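Novice: Sequence plus the predicted model coming up.
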Amino acid sequence: MSSIVKQWHSALPHLGYDLPADQPPTTRTAGGVAVNLPLHLARQSLSRQEFWDIPEPVLDQYRRYRPTPLWHAKDFGEAIGAKVPIYVKYEGGNVSGSHKLNTALAQAHYYRQAGVRELVTGTGAGQWGTALAAACAVFSLRCTVFMVGDSLTRKPYRGTLMRMLGAELHASPSGRTAIGSRPAGGGNSLALAIGEAVEYARDADGRAFAIGSGETYSILHQSVIGVEAIDQLGDLEADVDAVVGCVGAGSNFGGVALPVFAAAANAARPQPLLLAAESTATPKLTRGVYAYDRTDATGFGPSEAMYTVGSDFTIPGSHSAGLRFHGSAKLLSAMRHHGQIAATAVGQQEAFTAARTFVQHEGVLPAPESGHALAAAARLATTGVTDRGEHLSARDGILVCVSGHGYLDLGAYEQHLAGLLRDEHADDDLIKLATAALQPVGGKL
């Protein structure tokens, strides 16, 4: 397929239910919160319109790196003893090194149209921060990024790249915000970095907070991944009955899986298995609760219905990086609740082993986050996975999204080669403590 996708594809018309409404913020200040969300993004989150034209300025940027490659990872499949073909959709071939640029460009375009002059964000592994910095450079916006401090220490060149793109970068907790000066609970967390960004963004006119993963509109923008993949699989005359992606908040998984979900609904075909791969360090979909929780550590924003381990949960240190977010996107959480997606948790040793096998046999070094998706796909293609007591496997083929490259994660891979990594598992008692005060969706956990 050589043509560029010109429309985003929404799955909202095919869910069969409405998403739960957000709850008002738990924290109030005299000045309130300036959300500054452009009308286009609000509509994309709420409307049941199925297809959305991609603005021409965004398409111009997409043409620089899209369509992205899809191929049959035959050698990887043979190396792991796969019983079905595995097809890989690779999103690492742009300046951000990941799928995040797909929504960063769209958001920067819409925010600039709305009169915003500076975008502020929090980032975990740095892929989103890099993508937003790149998009702001394209659309002549200032950019400020708060990056999880231990992630920045482990991968300093992420910070270098953001600064090369013109962004102002702060390690979180930064001391530049009230919440960053006295962090509570999980100090080095994505929730805290996002909280700092939210606080910083509301302190000046012309600033707006931008988020890259969990919002319904960001998942919509990522649908270019799945729309392209459907056409590319058709070109290969390939059939898949399972789609796999890693999940932090869920944008790359939603981007690859939901267009396949919508296409099956439109064609009245059986739904494929949609398998979310998360980290054992932050197992919201497999061990969390479905409740109303904050998306950041401030409480200034609304609480959303999500699968969560608690926004105050102290996340164990690991190289899962972008997967270290306490909750899953509202859209994906609802689909999980209604049995439309499955989930499995992967430890970092298994993820890094899968990534090493992949680079040796396919010539692409995945990001550690993507290693989790490859490990889950390998399970599905060999022994199968168990989710909520049900054994799941693929019969025809598996589509997996390798959401980014790992060339700025070589420090982590060096630790893997040296045998210094160990798996980190979230403690059940700590999850119960962090979620005990949350209001369950539907009345009970």
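Specialist: Received, thanks.
Novice: Only C-alpha atoms from now on, for both contacts and neighbour counts.
Specialist: OK.
Novice: quick one, helices of the stretch 101-250 of the chain?
Specialist: Secondary structure of the stretch 101-250 of the chain (DSSP state H, counting those that start in this stretch): helices at 101-113, 127-138, 149-154, 156-164, 178-181, 190-201, 216-221, 223-235.
Novice: Quick one: the ones you listed as TSV, columns for distance to T353 too.
Specialist: Converted to TSV, the helices of the stretch 101-250 of the chain look like this (distance: least, C-alpha to C-alpha, whole Å):
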stretch	distance to T353
helix 101-113	27
helix 127-138	22
helix 149-154	19
helix 156-164	23
helix 178-181	35
helix 190-201	25
helix 216-221	28
helix 223-235	25
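Novice: got another, please set it beside the one above:
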Amino acid sequence: MSRAEPPARWRSVLPHLDERLPADRTPRTAGGGSVQVNLPMALVRQSVQLKEYWEIPAEVADAYRAFRPTPLWRAQGFERAVGARVPVYVKYEGGNISGSHKLNTALAQAYYYARAGVRELVSGTGAGQWGTALAAACAMFGMKCTVFMVGGSLRRKPYRGTLMRTLGATVHASPSPLTEVARRAQGDVNSLSLAIGEAVEYAARTEGAAFCIGSGETYSILHQSVIGLEAADQLAGLEASVDAVVGCVGAGSNFGGIALPFFSAAAAAGEKPPLLVAAESSTTPKLTRGTYAYDRTDATGTGPMEAMYTIGSSYPIPDSHSAGLRFHGAAKVLSAMRHRDQIAATAVGQVEALDAGRRFTRGEMVLPAPESGHALAAAARLAGTGAEGNNGLLRAEKGVVVCVSGHGYLDLGAYQQFLDGELSEEAPDPQALRRAVGGLEPVEQLAGAGAVHVR
């Protein structure tokens, strides 16, 4: 069931958090000044103000109507395939030009940057959904677009690059010969952190350009709240009750989008929220095995140091087909909530994720992205015997709603390797994890001097 119109407003979780978020720490330049961030004030306000509802601009709302509301249904075929004890409902975000939820914030960001006078947006992308979404949004708002895509992912999925170029974007495989950060890169050079670092450097030296990011920032999670707002409305229309909400986590916009509106609604009503479960890649286990510390968000080291659950920006993340999940840290809002046990996390390997994707494809006739396979695997665990999480066994007793954040039609190479039995798991090296976070400053508590007040 869906309603005729998408939400008219985004909903922020910030007014419902009891603690203060630790303030970012801005690096200093060689000359002693602070690094300047070229961010429209509208996005700054959306990141810090204790305003619960934000009106969606008319131009963005018009663009949303082309693909929203997105469908929600009970996945009975998937339930049978995994032996679910309770109903599993699916919120599907793969039906737009980008093939993923990323378009929700790409359209909003392009709108605000265009109004601020920016002529070109530059970003890094892992699996390519964000790069595709940004290319589409730039085309819609008459802007140039440059994307640095993780090279290994681009080689596996060249048609992602083709689609971005068709939409008018310039695409570079990362590491590229264009930036100093790529020339200095050592160790793992096939990372999203490096691609983002290249984009930051390129945008800083290009007139009329600005770097933008699609996942971990508080404003991007706000824009994604349309997912959870619609899902709650659609579940009510079906007279369905769930006690668990699941999404996969790279930096956090997909999970935040589906889960945080449920948290906000419960907090506003003085009720206990559902179990909110972040499904991460076992190759990048920041929420289940990481450290809550200040870490950098990109490979240049010029971006702000944020309080996050991290495995270290220098950690050589093992290669996998879930490139969209291969980011070393989780969003600061989600990290703060994880620190207070307001969200839970479970790690899933790529073989289990692709197996869940295969079962979902056969049961529901929809092919999910490998990233979404992690969420489906976690949902299957919750609806079955339970999932091992960061704080014990996680189980649903009423029902599960899971966000399938994108389609897998450009990921068929991953499914081919899975079906041919060619995929394996590479567990993180515990010693390497310890080394990667060894020099980071732990976040001792959420409240503290200079923290941002969120209540």
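Specialist: Received, thanks. What you see is a predicted model; the values in this text were computed from it and never measured.
Novice: doesn't A345 of structure 1 fall inside a strand?
Specialist: Yes. The assignment for A345 of structure 1 (DSSP: H, G, I helix; E, B strand; the rest coil) places it in a strand.
Novice: which one in structure 2 is aligned with it?
Specialist: Aligned by TM-score structural alignment, A345 of structure 1 pairs with A347 of structure 2.
Novice: and if you look at F139 of structure 1?
Specialist: When structure 2 is aligned by TM-score structural alignment, F139 of structure 1 is paired with F141.
Novice: is it true that that match touches A114?
Specialist: Yes. With contact defined as C-alpha atoms under 8 Å, F141 of structure 2 reaches A114; the gap is 7.1 Å.
Novice: Nearest to V84 of structure 1 among the helices of the stretch 101-250 of structure 1 would be which one?
Specialist: Judged by C-alpha to C-alpha, the one of the helices of the stretch 101-250 of structure 1 that comes nearest to V84 of structure 1 is helix 223-235, at 14.7 Å.
Novice: Which part of structure 2 matches the closest one?
Specialist: Aligned by TM-score structural alignment, helix 223-235 of structure 1 falls on residues 225-237 of structure 2.
Novice: after superposition, how close is the matching stretch to structure 1?
Specialist: By mean C-alpha distance after the TM-score superposition for structure 1, the fitted stretch 225-237 of structure 2 averages 0.3 Å away from its aligned residues in structure 1.
Novice: How far off centre is that stretch?
Specialist: In this view, stretch 225-237 of structure 2 has its centroid 19 Å away from the chain centroid, taken as C-alpha atoms, centre = their mean, to the nearest Å.
Novice: ok, now which ones touch the match of F139 of structure 1?
Specialist: 110-111, 114 (C-alpha atoms under 8 Å, 6 or more residues apart in numbering).
Novice: Compare those residues and tell me which is most surrounded.
Specialist: Per-residue neighbour counts (other C-alpha atoms under 10 Å) across those peak at A110, which has 27 neighbours.
Novice: That residue corresponds to which position in structure 1?
Specialist: Under the alignment (TM-score structural alignment), A110 of structure 2 pairs with A108 in structure 1.
Novice: Who are the contact partners of its match?
Specialist: By C-alpha under 8 Å, 6+ apart, the residues touching A108 of structure 1 are 119, 132, 135-136, 139, 141.
Novice: Please apply the same query to L410 of structure 1.
Specialist: With C-alpha under 8 Å, 6+ apart, L410 of structure 1 has no contacts at all.
Novice: what's the spacing between it and R154 of structure 1?
Specialist: 9 Å (C-alpha to C-alpha, to the nearest Å).
Novice: Check G363 of structure 1 too.
Specialist: From G363 of structure 1 across to R154 of structure 1, the span is 24 Å (C-alpha to C-alpha).
Novice: So which of these two has more stuff around it?
Specialist: Comparing G363 of structure 1 with R154 by neighbour count (other C-alpha under 10 Å), the higher total belongs to R154, at 16 against 11.
Novice: Map the more buried one onto structure 2.
Specialist: Counting by TM-score structural alignment, R154 of structure 1 lines up with R156 in structure 2.
Novice: What of L417 of structure 1?
Specialist: Under the alignment (TM-score structural alignment), L417 of structure 1 pairs with L419 of structure 2.
Novice: just the contacts of A108 of structure 1 now: which is nearest A208 of structure 1?
Specialist: Comparing the contacts of A108 of structure 1 against A208 of structure 1 with C-alpha to C-alpha places L119 closest, at 5.1 Å.
Novice: Aligned to the closest one, what sits in structure 2?
Specialist: Applying TM-score structural alignment, one finds that L119 of structure 1 aligns to L121 in structure 2.
Novice: For R381 of structure 2, what is the enclosing helix or strand?
Specialist: Element membership of R381 of structure 2 [criterion: DSSP states H and E] is helix 370-383.
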